[in-house]
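**Student:** need coordinates for the following:
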Amino acid sequence: MSEAMYYALLALTEPGHGYAVMQRVRALSGGRLEMGPGTLYGLLARMKKEGLIALTAEGARRKVYALTPAGRRALLGEYRRLKQMVEGGARLEGYQ
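**Tutor:** Alright, predicted model coming up:
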């Protein structure tokens, strides 16, 4: 899973529209990851196609997305994988 997909799924642990997802990604990544509209909407389309997110509401100008159960499982699996990597690399603390 790409970093952008991970953060987008993490942002969608609370349903939201595209602009809200972009803001949450920026906040969750500590400002390190800024996602533009083209990247985000391409990613949302892909995640929807893969069944990771679903459209929950649609207004005149905004579509609201939320994680599906499959999306939650994928996010949790990736979190666990990343956590293992960090724990494995902890041996580098103090390494010169």
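**Student:** every contact and neighbour count from this point should use C-alpha atoms.
**Tutor:** Fine.
**Student:** name the helices or strands packed onto the helix ranked longest in the chain?
**Tutor:** Looking across the chain with DSSP state H, the single longest helix is helix 69-89. When contacts are defined as 3 or more CA pairs under 8 Å, 6 or more residues apart in numbering; DSSP states H and E, helix 69-89 packs onto helix 3-11.
**Student:** please provide the structure for the following sequence as well, for comparison with the first:
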Amino acid sequence: MSGLSELGRFSEPAVLIMISLAAGPKHGYAMQDDIAELAGQRPGPGTLYGAIRRLEERQYIEALPEQDRRKPYRLTDTGRAVLGVELRRMRATADAGLRRLAVA
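**Tutor:** The predicted structure is shown next:
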């Protein structure tokens, strides 16, 4: 199982998309709203759909049938596992940084 770091500049948007989809399927605009609430920044369409395409290529997310001219996506089981690994890695890095700040 490869990680999200291979997505380069799309790794942060990819993590946010996957976190958004962990709560259930969403279409692009709903993901933008959810990510804006979660991270305080709304990803632009180019960033969002570029990351979505890369996540689909890796089978971390999948498109569902269109609903009212909107294309929802959901997190796959592989995507859920990759997201869990990435979030634990991020937590370990943040914990190490906070420990160093406390000592300094």
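**Student:** superposing both, give me the TM-score.
**Tutor:** TM-score for the superposed chains, counting by TM-score structural alignment, normalised by the length of structure 1: 0.88, backed by 93 aligned residues with a CA RMSD of 1.3 Å.
**Student:** give me the mean deviation of the longest helix of structure 1 from structure 2.
**Tutor:** Averaged over the aligned pairs, helix 69-89 of structure 1 sits 0.6 Å from structure 2 after superposition, using mean CA distance after the TM-score superposition for structure 1.
**Student:** tell me the counterpart of E37 of structure 2 in structure 1.
**Tutor:** The equivalent of E37 of structure 2 in structure 1 is A27 (alignment by TM-score structural alignment).
**Student:** and the next element down the chain from the helix or strand hosting that match?
**Tutor:** Taking DSSP states H and E as the criterion, A27 of structure 1 maps to helix 18-28. Downstream of helix 18-28 of structure 1, the next assigned helix or strand under DSSP H and E is helix 37-49.
**Student:** returning to what we had before: now the match of E37 of structure 2: how far from G94 of structure 1?
**Tutor:** Between A27 of structure 1 and G94 of structure 1 the distance, using CA to CA, to the nearest Å, works out to 29 Å.
**Student:** also L55 of structure 1?
**Tutor:** Applying CA to CA to L55 of structure 1 and G94 of structure 1 gives a distance of 46 Å.
**Student:** and for T13 of structure 1?
**Tutor:** Distance from T13 of structure 1 to G94 of structure 1, by CA to CA: 35 Å.
**Student:** so what does A74 of structure 1 match up with in structure 2?
**Tutor:** Checking TM-score structural alignment: A74 of structure 1 goes with V82.
**Student:** quick check: its match vs R89 of structure 2, distance?
**Tutor:** Distance from V82 of structure 2 to R89 of structure 2, by CA to CA: 11 Å.
**Student:** who's more crowded, those two?
**Tutor:** Counted by other CA atoms under 10 Å, V82 of structure 2 and R89 do not tie: V82 has more neighbours, with 18 against 12.
**Student:** that one reaches L4, doesn't it?
**Tutor:** Yes - between V82 of structure 2 and L4 there is a contact at 7.5 Å, judged by CA atoms under 8 Å.
**Student:** overlap in contacts, the two.
**Tutor:** Here V82 of structure 2 and L4 have no joint contacts, going by CA atoms under 8 Å, 6 or more residues apart in numbering.
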